[in-house]
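# Compute the structure for the input listed below.
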Amino acid sequence: MMGLTIIVFLALLTGVTGSPNVTIRPEAASADDVLAHSNSVPETSEETEIVGQQNVSEPEETLEDVMATGELNANHYPAQRAAKVVQHYLNTLYGSPYRVIGLNRVHSGYAEDVADSGRKYNLEISVQDFISNKTEKCTAEVLFPMGEQQRPPQVQASLEELPKTNTKAEEEALFKKYKTNQSLLLANLPDNYGHIDPDMEPFWHLGTVASSFIMLNESTENTLYNMAQVANITQLKTENDQLKFDYHVLLHEMISQESIHWKLLFTWSPPEGVKVLQMEQLPNSHHYETPQNKN
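Modelled structure (predicted):
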């Protein structure tokens, strides 16, 4: 079967990625924070991200020196960081309420400096559809641009095919239900007891996919992002043939151990996928009241 080759340069998130109106970047982690956690991750790191409840293990420190260039240890942070960028990239292209692509395993990695461009990572990884648990091998290049001004990484990824899952019927049923719903959705995930109702899981998945737009845009060689919580969802009225949502999400940056709040405005429909309209970082002191659903 012919390979599916995807080449996208992400200087700005446009088209299917949307166009953020406001982006306030988080403060960079201190040098001490980065050095303290810069080398190793648990060997089972590919198992720490769970669709229903994304828990992230604490990193393990090591005295082993890791080469900045050349062959990389697949279980150490440099390879894992670059591989997570590929995960977020694929989610922005193919993610849906019934398909969430995650990093299953890093098989190999190689890093090299590219003159006047930045540092490029060549990776062989396995990606996984967390909902169906199906996996697929993927080769990828991730270039972290150099320069004082942070720019999104540039990604090239090639895989034979996406994990085979036919979600068309489920997506159309979900869209029809909430497009004609007289009472707009208002929720937070998980709830105050750490529970996600099965009927709400598609909206948790949507939050994960939409958050990948932020994590892809914000990723550097010194970051490793996961979505920790959907603090608030509000469905908004729209005249277009799409569902529109206002999400408040909490991201966990493992290197600095920061919890970062973001606001996301995006639309979704089965034929168009997720389109991010706006993303804005919120102050860490920002708190949302638990939403009350009024029917």
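# okay, CA-based contacts and neighbour counts for the rest of this
Will do.
# those strands in the stretch 101-250 of the chain, which residues are they?
Counting by DSSP state E, counting those that start in this stretch, the stretch 101-250 of the chain has strands at residues 101-114, 118-129, 134-145, 154-159, 186-189, 225-236, 243-253.
# can you list contacts of the first one?
Going back to what we said before, that points to strand 101-114. The list of residues contacting strand 101-114 from outside it, by CA atoms under 8 Å, 6 or more residues apart in numbering, reads 46-47, 49, 68-75, 79-80, 83-84, 87-88, 90-91, 94-95, 119-130, 135.
# I have a second one here; can you model it like the first so I can compare?
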Amino acid sequence: MHSLTEVVSAFLFSSICVLRHTIMRIVIVLAVLTAVTGSPSVTIRPEADSTDVSAHPNSVPRTVKGSKIFGEQEVIFEEEDLEEVMETGELNPDHYPAQRAAKVVQHYLNSRCGSPYKLFMLNRVHSGNAEDVANSGRKYQLEISVQEMIGNTTEKCLAEVLFPRGKQQGSPHVQASYEKLLKINTTAQEEALYQQYKMKHSLLSAQNLPDSYGHIEPDMKPLWHLGAVASSFVMLSESTEDTLYNMAQVANVTQLATENDQLKFDYHVLLHDMVSQDIIPWKLLVSWSPPEGVKVLQMTKLPQCHDCEKPPITN
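Predicted coordinates for the structure are as follows:
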């Protein structure tokens, strides 16, 4: 019979042999894996809802993965790269290309039909289509709803906007059907306001319409409306496919003495480009009477104030 010492020694020797054999097998497997794949590594994919802040504002995803609210607009995110939206063919009514072109129509209508008692705003874009026009630019065909803000009347309108390019580059060309808007009758209110301004012993003046709280005194609202209509002349002239203008504020307005039937006003307005977020000051010489309508006699772009506080956006 073997002694206890011999049994233990034999057991330990057998265990050591098994362990050495196992270690050798592991080393061989690791060596083979390293030769085939190189050093082990871990690949971390970006989260599906991460965004590239430098992406084009008109971009849309190739493959939808989910959505969340970014500011006031729903922004859709996905795992693949963003693809810039096609600028020709049918347009998404809620995207920038259609909205920018439709905003130009708003300024066009104000410059044609606006007054202290008629102020037109874009209500909705129903449909839009864009196409390249050889040697001319890009043409947008739109169906929109336009709201007259003071009387709260909304009408549908068909419009065509051409943004010139190349040597023809300049103000957009607009054609629009607005016969229904012409039927909005504000003659009585305009005549009463005209007589009030004409017979005043002291010339009118005002500033900061609206104020920092967004408030405008009721008797100053016609002056603000007139400033908004006059600003549309500038915004129509300055608009491109890369801008989206609103009038932010009448910084100040002064009625000027005149010897004819046209009332004259010196306006200093602040325009807001929603794309660049720039606040741009303009000086306007404006005339108005009910028979002749609103005319902008002079418009001068003033030096931009980069440190100025942005006024409340009103339209």
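# just to revisit the earlier point, could I get the strands of the stretch 101-250 of structure 1 in CSV, plus columns for mean neighbour count?
Formatted as CSV, those follow (neighbours: other CA atoms under 10 Å):
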stretch, mean neighbour count
strand 101-114, 21
strand 118-129, 22
strand 134-145, 20
strand 154-159, 20
strand 186-189, 21
strand 225-236, 21
strand 243-253, 22
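# Let's have these in a markdown table, adding distance to Phe266 of structure 1.
Below are the strands of the stretch 101-250 of structure 1 laid out as a markdown table (distance: least, CA to CA, whole Å):
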| stretch | distance to Phe266 of structure 1 |
| --- | --- |
| strand 101-114 | 19 |
| strand 118-129 | 22 |
| strand 134-145 | 26 |
| strand 154-159 | 23 |
| strand 186-189 | 15 |
| strand 225-236 | 10 |
| strand 243-253 | 6 |
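# Out of these, the one nearest Trp262 of structure 1 is which?
Closest approach to Trp262 of structure 1 among the strands of the stretch 101-250 of structure 1 is made by strand 243-253 (5.4 Å; CA to CA).
# what's the average distance of that closest one to structure 2?
With mean CA distance after the TM-score superposition for structure 1, strand 243-253 of structure 1 departs from structure 2 by a mean of 0.4 Å once superposed.
# returning to what we had before: so for Glu201 of structure 1, which of the strands of the stretch 101-250 of structure 1 sits nearest?
For Glu201 of structure 1, the closest of the strands of the stretch 101-250 of structure 1 is strand 186-189, at 8.7 Å, according to CA to CA.
# Would you map the helices across structure 1?
Assigned by DSSP state H, structure 1 shows helices spanning 31-36, 77-94, 168-179, 201-218.
# Out of the strands of the stretch 101-250 of structure 1, the one nearest Asp33 of structure 1 is which?
Short answer: strand 243-253, nearest of these by CA to CA, at 11.4 Å.
# hang on, the earlier thing: what's the closest of the strands of the stretch 101-250 of structure 1 to Val209 of structure 1?
Nearest of those to Val209 of structure 1, taken as CA to CA: strand 101-114 at 8.4 Å.
# give me the stretch of structure 2 that the closest one matches.
Per the alignment by TM-score structural alignment, strand 101-114 of structure 1 matches residues 120-133 in structure 2.
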